[in-house]
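*Asks:* how would this look folded up:
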Amino acid sequence: MKIDYNYITDRFIKYCEMDTRSYPDNDAVPTSPGQVELLMELKAELSRLGLKEVSYSAKDAYLVGKIPATTKKKVSAIGFVAHVDTADYNSKNIKVKVHPNYAGNDLVLDSNHILSPKEFPSLKEVIGHTIFTASGDTLLGADDKAGIAGLLAMAKYLLQHPEIEHGDLWLAFGPDEEIGKGAKRFDVSRFPVEFAYTLDNGNVGDIAYETFNAAEAKIEITGTVVHPGEAYGLMVNAGLIANEFVAALPHDFVPEKSKDYDGFYLLTSFKGNVDHAEVNLIIRSFDTPDFLARKQFIQDQVDKLNAKYGNQRLSLTMKDQYKSPGDLIKQHPYVVNLVHHAYAKLNIKPKHIPFRGGTDGDFISEKGIPTPNLFNGGANFHGPYEYASLENMAKLAEVLVEISYLHSELDDKRDNTPLRR
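*Replies:* I've put the predicted structure just below:
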């Protein structure tokens, strides 16, 4: 399989140098004009490559297109999803640097930024590759423009090789993933697939079908202010009640002591005085029963302190942010096992990883489409030390071609072996 490296290089550099940062405080759809600019660029590219039913919706800012089936078999449609926005780091005037045949040395990005394998050991995995970086004072945008480039390279290859059998393949490009807004709005009636894959972060061979379940909680506390000289039996100090609440949180269930499939409470802000205090935290857990228990624990502590101090001094507002797709995907293990078979064909060792965050696949799965996450060929996301490997983006394209072909072969004899971490 010969993926077009020059095509990936041209597309990736062009897209990275477009400013597509998303902004959480903007209610526009999408939240920045640069995202529309890239989506229109992609719309023209999909049509040029020969995809069918290419359409953009201003309502949800999603672009979709179809690679029509080449098999006469009855095969369900599958989809692939990448996002166009970048994270909250400087994204203006990005200049991509190309480092051919990387030798494992330090890469000087500018006078203040050196990308070194001593600090970032993952660089040792891409010795001999062509590496793309930014120029030091911006991010690169490999999250998720590496996924976009790999997906387009797959589309180009399949459309040039109609002898490869596959069912209908739908591509979707969406906005505002980094701020958790885009896929919530996605009208999946425009994306008629049985299952899909996001192409967002991770190393070659990674499969992430479980993410955090996520919620945020806000506790507001009302005190009673009295002159301290006359406070006996009267003053109620909201700040001290807040401190009591925080002290009741489990000391080991915190991000700095969690890894792999561990969850956590993260205290994001804590402020107050005698009159009023406010505690904000987020809750993360991979396992749904544990997630529900962790949320209930917060409610129980609020109830306990209200019973102690009376007058409903504590009020709790708790809101779910996203849900792990793991529960749904475990009911449809073929979606992951198909990837195992594709990796085996390409001599790639599969690795199930916990995605310690959320993806567009969380929201798309909630809409009924099982959507695990694959890799995209980049690393060190969301900052000036981002890089991407040309060879690994091409490997993503190979994987997507293989998944598409194998699905046409295995759809009627699915491997539904239960999934294990």
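*Asks:* hey, let's count contacts and neighbours off CA atoms from now on
*Replies:* Fine.
*Asks:* could you look up the SS state of the residue nearest to residue 196 when sequence neighbours are not counted?
*Replies:* The shortest distance from residue 196 to any residue other than its chain neighbours is 4.2 Å, reached at residue 79 (Cα to Cα, 6 or more residues apart in numbering). Here residue 79 is recorded as strand under DSSP: H, G, I helix; E, B strand; the rest coil.
*Asks:* surely residue 214 touches residue 323?
*Replies:* Yes. With contacts counted by Cα atoms under 8 Å, residue 214 reaches residue 323, the gap being 6.3 Å.
*Asks:* which one of those two is surrounded by more residues?
*Replies:* Neighbours around residue 214 and residue 323, counted as other Cα atoms under 10 Å, are more numerous at residue 323. The numbers are 25 against 21.
*Asks:* how about the more buried one: what's its closest non-neighbour residue?
*Replies:* Residue nearest to residue 323 in three dimensions, not counting chain neighbours: residue 213, with 4.5 Å by Cα to Cα, 6+ apart.
*Asks:* residue 355 versus the one you found, what's the distance?
*Replies:* In this structure, residue 213 lies at 11 Å from residue 355, with Cα to Cα, to the nearest Å as the measure.
*Asks:* so which of those two has more stuff around it?
*Replies:* Set side by side, residue 213 and residue 355 give different neighbour counts by other Cα under 10 Å, the larger being at residue 213 (26 against 22).
*Asks:* and the more buried one, what is it in contact with?
*Replies:* Residue 213 is in contact with 284-288, 291, 321-324, counting by Cα atoms under 8 Å, 6 or more residues apart in numbering.
*Asks:* go again using 6 Å as the cut-off
*Replies:* Residues near residue 213 by Cα atoms under 6 Å, 6 or more residues apart in numbering: 284-286, 322-324.
*Asks:* inside strands: which ones of the residues you listed?
*Replies:* 284-285, 322 (DSSP state E).
*Asks:* let's see if you can find the most crowded of these.
*Replies:* When neighbours are taken as other Cα under 10 Å, the top entry among the ones in strands among the contacts of residue 213 is residue 284 (28 neighbours).
*Asks:* for that residue, give its distance to residue 136.
*Replies:* Between residue 284 and residue 136 the computed distance is 33 Å (Cα to Cα).
*Asks:* let's see this one next to it:
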Amino acid sequence: MTNKQHIIDRFLRYVKIDTQSDPKSTTTPSTEKQWDLANLLVEELKQIGLADVIIDENAYIMATLPSTVGHQVPVIGFVSHFDTTPDFSGTHVNPQIIENYDGKDIILNKEKDIILSPEYFDDLEQYKGQTLITTDGNTLLGADDKAGITEIITAMEYLVNNPDIPHGKIRICFTPDEEIGRGAHKFDVDKFGAEWAYTMDGSQIGELEYENFNAAGAVVRVQGKSVHPGYAKDKMINSIYIAQDFINSLPRLETPEHTEERQGFFHLSSIKGDVEETVLEYIIRDHDKKHFEARKQVMIDLVEEICKQYERDCVQIEIKDQYFNMKEKVQPVMHIVELAKNAMEAVHVEPIIKAIRGGTDGAQLSYKGLPCPNIFAGGHNFHGKYEYVPVESMQKASEVIVKLVELTAKKYE
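*Replies:* Purely as a prediction, here's the structure:
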């Protein structure tokens, strides 16, 4: 359906623009440089012929593809984000194109001996013979989620150029700051006006997800008492040791590196401290709501236990919920998942229905009244130098979008 070089050129144009977000910023978007791609996308949407193309003061972009049928069809939407993670550099992205991949090691950076190997990343094996786009080992790639944007715009362009394909009104939205958990915060669901939507933000070809983690963040502050070490007996209280007690008291095997599928975890993501004060930052994740609540309670109880042990109020904890499992909101409208599944099968993509070990804008949007499952965008190894995307996966994702809107129109004939 889509010209391979056309989709490559579009994707490369996007990833070369640095759009890294910043969790410490209080603005929206969190970084000024996100406007660079946002403004380019607005012009491109107008050029391909979409209607009602707007960008608001927070860089949320919305546009419309009008219906081509005479009967009533629910308005559906497609959503992707244009920021990249603050976890790894997105400056001076220099993509490499590997044509007709031979299934062997890919040298990303010879000088630094950085190799993308199927021995470690076994997903590579399924893309033998395809065209891969990789990093040069110095930055991330940005397929998360510029691949999703590429696929949505390519599909919209195809539908504009092929008005004989039946479809209802389609809305699209591109958001800032998804990578720092704020992508849906200023998303105007009423203005978007869709009955349901899909985020194009999954990984390998075929992924279809309507479950994600329940998520919270916890900050644990441990107070000690600093005294000259030469005169510290019975006076010094070392906050680092107390923090160590806290860390070691949580289940050691319930961490990201020991869990998979629907298993939840506690993740210590940051530790900063000295004798006087140590601060631990955790994320808490679980697909099951009861288990999620229990994990939070475990941490609260542990704080109380340590304070009793030291006979002083030496540990405080603050827990904030971040997002919840969208399954609760999608299950009542499971036909929207079935439509996506049927669209994949119609273009010869085998659906892989599984739970997301993370979150997407779709999770928050689902709780704002816009049920929003997640469809593959095709990339692998997000948030680092080993990120890559097969061009054929991006082509298939665009085909899925086209077929999905067509099947939706036919369902409501």
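*Asks:* rewinding a little: export the ones in strands among the contacts of residue 213 of structure 1 as JSON lines, with columns for distance to residue 251 of structure 1.
*Replies:* Output for these, formatted as JSON lines (distance: Cα to Cα, whole Å):
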{"residue": "284", "distance to residue 251 of structure 1": "15"}
{"residue": "285", "distance to residue 251 of structure 1": "16"}
{"residue": "322", "distance to residue 251 of structure 1": "24"}
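*Asks:* for residue 165 of structure 1, state which of those residues is nearest.
*Replies:* Residue 165 of structure 1 has its nearest neighbour among these in residue 322, at 36.0 Å by Cα to Cα.
*Asks:* that closest one matches what in structure 2?
*Replies:* Using TM-score structural alignment as the criterion, residue 322 of structure 1 maps onto residue 323 of structure 2.
*Asks:* now that match. Nearest residue, chain neighbours left out?
*Replies:* residue 215 (5.3 Å).
*Asks:* number of residues surrounding residue 251 of structure 1?
*Replies:* Around residue 251 of structure 1 there are 11 other residues, counting by other Cα under 10 Å.
*Asks:* likewise for the one 3 residues further on?
*Replies:* Residues contacting residue 254 of structure 1 under the criterion other Cα under 10 Å number 18.
*Asks:* what's near enough to touch it?
*Replies:* Remark: with contacts taken as Cα under 6 Å, 6+ apart, residue 254 of structure 1 is in contact with 264-265.
*Asks:* what about 8 Å?
*Replies:* For residue 254 of structure 1, the contacting residues are 263-266, taking Cα under 8 Å, 6+ apart as the criterion.
*Asks:* against residue 299 of structure 1, how distant is it?
*Replies:* According to Cα to Cα, residue 254 of structure 1 and residue 299 of structure 1 sit 18 Å apart.
*Asks:* again, but for residue 93 of structure 1
*Replies:* In this structure, residue 93 of structure 1 and residue 299 of structure 1 are separated by 47 Å, where distance is defined by Cα to Cα.
*Asks:* those two: who's more crowded?
*Replies:* Between residue 93 of structure 1 and residue 299, counted using other Cα under 10 Å, the more crowded position is residue 299 (17 against 14).
*Asks:* where's that one, which helix or strand?
*Replies:* Taking DSSP states H and E as the definition, one finds residue 299 of structure 1 inside helix 288-309.
*Asks:* go on, residue 340 of structure 2?
*Replies:* Secondary structure (DSSP H and E) places residue 340 of structure 2 in helix 335-346.
*Asks:* mean per-residue distance, the helix or strand hosting residue 409 of structure 2 versus structure 1.
*Replies:* Secondary structure assignment for residue 409 of structure 2, by DSSP H and E: helix 391-411. Superposing on structure 1 and averaging over aligned pairs (mean Cα distance after the TM-score superposition for structure 1), helix 391-411 of structure 2 comes out at 0.9 Å.
*Asks:* contact partners of that helix?
*Replies:* 1-2, 4, 7-8, 69, 73, 76, 130-133, 147-148, 150-152, 154-156, 159, 165-168, 170, 204-205, 339-340, 342-344, 346-347, 349, 376-378.
*Asks:* can you find the partner of residue 72 of structure 1 in structure 2?
*Replies:* In structure 2, the residue equivalent to residue 72 of structure 1 is residue 70, according to TM-score structural alignment.
*Asks:* quick check: the gap between the residue opposite residue 119 of structure 1 in structure 2 once aligned and residue 388 of structure 2.
*Replies:* In structure 2, the residue matched to residue 119 of structure 1 (TM-score structural alignment) is residue 120. Taken as Cα to Cα, the spacing of residue 120 of structure 2 relative to residue 388 of structure 2 amounts to 14 Å.
*Asks:* counting neighbours, go ahead and name the busier of those two.
*Replies:* Neighbours were tallied for residue 120 of structure 2 and for residue 388 using other Cα under 10 Å; the higher tally belongs to residue 388 (26 against 10).
*Asks:* now the helix or strand hosting residue 191 of structure 2: which residue numbers in structure 1?
*Replies:* Residue 191 of structure 2 is located in helix 189-192, with elements delineated by DSSP H and E. Alignment of helix 189-192 of structure 2 against structure 1: residues 188-191, by TM-score structural alignment.
*Asks:* neighbouring contacts of that stretch?
*Replies:* The contact list for stretch 188-191 of structure 1, computed with Cα under 8 Å, 6+ apart, reads 64, 79, 170, 172, 364, 367.
*Asks:* just the buried ones from these, in ChimeraX syntax?
*Replies:* The buried subset of the contacts of stretch 188-191 of structure 1, as determined by 16 or more other Cα atoms under 10 Å, is captured in ChimeraX by this line:
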select :64,79,170,172,364
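*Asks:* what about the equivalent of residue 24 of structure 2 over in structure 1, how many residues close to it?
*Replies:* Superposed on structure 1 with TM-score structural alignment, residue 24 of structure 2 falls opposite residue 25. Residue 25 of structure 1 has 8 neighbouring residues, counting by other Cα under 10 Å.
*Asks:* surely residue 25 of structure 1 is in a helix?
*Replies:* No. Assigned with three-state DSSP, residue 25 of structure 1 falls outside any helix and is coil.
*Asks:* correct me, but residue 34 of structure 1 touches residue 21?
*Replies:* Yes. Proximity of residue 34 of structure 1 to residue 21 meets the contact threshold set by Cα under 8 Å, at 7.5 Å.
*Asks:* same drill for those two, tell me which one is more crowded.
*Replies:* Neighbour tally, residue 34 of structure 1 and residue 21, criterion other Cα under 10 Å: the higher count belongs to residue 21, 24 against 17.
*Asks:* perfect, that will be all.
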